[in-house]
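Chemist: Here is a sequence with its predicted model. Questions after.
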Amino acid sequence: MADVAHLVSQAREGNPRAVARLISLVEGAAPELREVMATLAPLSGSAHVIGITGSPGVGKSTSTSALVTAYRQRGKRVGVLAVDPSSPFSGGALLGDRVRMGEHASDPGVYIRSMATRGHLGGLAWSAPQAIRVLDAAGCDVVLVETVGVGQSEVEIAAQADTSVVLLAPGMGDGIQAAKAGILEIGDVFVVNKADRDGADATARELNHMLGLGEARGPGDWRPPIVKTVAARGEGTDEVVEALEKHRAWMEEHGVLAERRLKRAAQEVETIAVTALRERIADLHGDKRLGALAERVAGGSLDAYSAADELVEGLTGEK
């Protein structure tokens, strides 16, 4: 059994082993998970959680690494959750962003963790909210969450981030992809990476036009900026950081940050509750109650919806 109080204390002091252990407890849904979350709850809430998404090949990992460098130059502690596809054999992360961000590996002010989606659609691991809270409570000023980038389901990052960054690149048909995936609605900052390639200006113009066709914005509403970068050379990264800081200031001024975090908390509670109910239902396989209801449905004396209602009533004790 892990000494949760000691682990949290060590994590707060910047001990990477303690942070790693806490995230491992989260990913493994360890028995200590509830104690971990209860201990971390009053210690979190100060980090700026930034989601980074976009189609495969736009340079998410390179851009994330460039942002880490920019924030470290500003004296910020940075946590990175790189959510990768899962290995079908081990369940572990396949792409290994820690390798691609190796230049930061020896920096005590940076913590990088690859997390596997473990088959979860939407580009995020189910345990990502708790892992974000670990990094937040461990003293990270900024938490960068880089998603798989899996087409339309990548919009899930918006539910976990304070600010969502959408990356596009010229010559990849990203304009059409943006419209199809609905990422125009979730993007707070748009970045056209690989801006040294032909077509970068055209991509930015098309994106600007599509944003103009979106929802009508009032005088005080946030207008997502479009920043051109060459992340591999660090060009434009400072402008991205400035846009991110402006967005956080705008959210705090207009109460949007508190509203987003409230929605995030509600979704997290709902997910945990639904997961618990699903586990209880799974335990019913072979149970007499489920078998009896199934017989009545198969025999035509009871419909499936009424049977489900009875099952839920039996599990929760509520009608």
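Modeler: Structure received.

Chemist: From here on, just use CA atoms for contacts and neighbour counts.
Modeler: Will do.

Chemist: Quick one: end-to-end length of stretch 4-22, please.
Modeler: Stretch 4-22 has an end-to-end distance of 8 Å (C-alpha to C-alpha, to the nearest Å).

Chemist: What residues of it count as buried?
Modeler: In terms of neighbour count (16 or more other C-alpha atoms under 10 Å), stretch 4-22 has its buried residues at 4, 7-8, 10-12, 14-16, 18-22.

Chemist: As CSV, those with secondary structure and distance to Gly59 would be great.
Modeler: CSV is the format used below for the buried residues of stretch 4-22 (DSSP: H, G, I helix; E, B strand; the rest coil; distance: C-alpha to C-alpha, whole Å):
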residue, secondary structure, distance to Gly59
Val4, helix, 37
Leu7, helix, 35
Val8, helix, 34
Gln10, helix, 34
Ala11, helix, 30
Arg12, helix, 32
Gly14, coil, 29
Asn15, coil, 30
Pro16, helix, 27
Ala18, helix, 30
Val19, helix, 27
Ala20, helix, 26
Arg21, helix, 29
Leu22, helix, 29
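
Chemist: try this one side by side with the last:
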Amino acid sequence: MHEQLKQQLEHAQAGDRGALARLISVLESGGSDAAILERCLRARHGGGYTVGITGAPGAGKSTLVSALLGEVLAEPGRVALLAVDPSSPLSRGALLGDRVRMQPHAGSPDVFIRSMASRGHLGGLAMATRSARRLLEACGWPLTLIETVGVGQVELDVASATDTVVVVLNPGWGDEVQANKAGLMEVADIFVINKADKAGLDATRRDLEGALASLPPERRPQVLETIATEGKGAAALWQAIRDHRAAITASGELEQRRLAQVRSELKGMMDALLANQVQRLFEGQDAHARVLAVSEGSLDIATASDQMLDLLYDQAAGRV
């Protein structure tokens, strides 16, 4: 299987989109094949750039992304889109609707569109999406857009793993976004008020700019207005993304962001692997014996934890 995965990776790097799609499925499904594939991927080598696009459901993100793709494709180059779906992999949620909205670009040889769900991937959806991003970079895709369907913790985790984060709001911006405002303020590099032809635009811009006023000017996200259904503002958004990339590249912030991303991803991978090992440990007789001992009062829980950790380390070192 190792050789087969290596061959598929070579084909994907040579431009075989079918091989690329199959490899993303491997990463989504998790297991030993995904681990083997991960070992074949390397860190960024200066080519890839990733833009995260998040916001509350119904904000018009997919329509805005479709309009943005039109602007990106007006220039030479290729772009990949990962549409992140945290819903059940059986129901697939709104994926069909998302693909319909992307249909104008789906046939372009310069566009790769993939909807993602967590399936069985160790570490969940955020980890699977980051793995897919690394795969796309390893296959030479220079720009990856990652669209999430909401503003929950999973979506914020995914967005924070990108280089430029675009947060999409609507006039009135609703209770759901208000509840997540702190998280949005932390990760956003650009705010887009979509559906700018609707009532409440001025109040939303005023509230948003007021919330951003406490940030230093150099850290204050740009606020744009779009009407995605008409393509209005998409060009300005694409220019803002390019400007942000140029600014953080020149200042050295991009390098620091990527180091922080790798640190976070490495820790997340280790957390997932450790959680898996602990789960396996608790399926054995040693854990059962200690659970009984703590329950009966013959062993305190702190000592039991220390003993279980020692056993975990011994197993990892191959001593048991």
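Modeler: Here it is on my side, so go on. Everything numeric here is computed off the predicted structure, so don't read it as measured data.

Chemist: so what number do they get for TM-score?
Modeler: A TM-score of 0.88 describes the superposed chains when it is computed by TM-score structural alignment, normalised by the length of the first structure; 312 aligned residues with a C-alpha RMSD of 2.6 Å.

Chemist: on that earlier part again, could the buried residues of stretch 4-22 of the first structure go into a markdown table alongside distance to Gly218 of the first structure?
Modeler: Shown next, in a markdown table, are the buried residues of stretch 4-22 of the first structure (distance: C-alpha to C-alpha, whole Å):
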| residue | distance to Gly218 of the first structure |
| --- | --- |
| Val4 | 48 |
| Leu7 | 47 |
| Val8 | 44 |
| Gln10 | 46 |
| Ala11 | 43 |
| Arg12 | 42 |
| Gly14 | 43 |
| Asn15 | 46 |
| Pro16 | 45 |
| Ala18 | 46 |
| Val19 | 43 |
| Ala20 | 44 |
| Arg21 | 46 |
| Leu22 | 43 |
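
Chemist: Let me know the closest of those residues to Lys60 of the first structure.
Modeler: Within the set of the buried residues of stretch 4-22 of the first structure, Ala20 lies nearest Lys60 of the first structure; the separation is 22.9 Å, counting by C-alpha to C-alpha.

Chemist: And the closest one? What does it align with in the second structure?
Modeler: Across the two structures, Ala20 of the first structure finds its equivalent in Ala21 of the second structure, going by TM-score structural alignment.

Chemist: Might you report the residue contacts of that match?
Modeler: Each residue near Ala21 of the second structure by C-alpha atoms under 8 Å, 6 or more residues apart in numbering is listed here: Arg114.

Chemist: show me what contacts Val145 of the first structure?
Modeler: For Val145 of the first structure, the residues meeting the contact criterion (C-alpha under 8 Å, 6+ apart) are 49-52, 80-83, 161.

Chemist: SS state for it?
Modeler: Judged by DSSP: H, G, I helix; E, B strand; the rest coil, the three-state class of Val145 of the first structure is strand.

Chemist: if you line the two up, which stretch of the first structure does stretch 242-254 of the second structure fall on?
Modeler: With TM-score structural alignment as the criterion, stretch 242-254 of the second structure aligns to 245-257.

Chemist: Pull out the buried positions in that stretch.
Modeler: Taking 16+ other C-alpha under 10 Å as the basis for neighbour counts, the residues of stretch 245-257 of the first structure that come out buried are 247-248, 250-251, 257.

Chemist: Columns secondary structure and distance to Arg98 of the first structure on top of those residues, output as CSV?
Modeler: Below are those laid out as CSV (three-state DSSP; distance: C-alpha to C-alpha, whole Å):
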residue, secondary structure, distance to Arg98 of the first structure
His247, helix, 28
Arg248, helix, 27
Trp250, helix, 32
Met251, helix, 31
Leu257, helix, 29
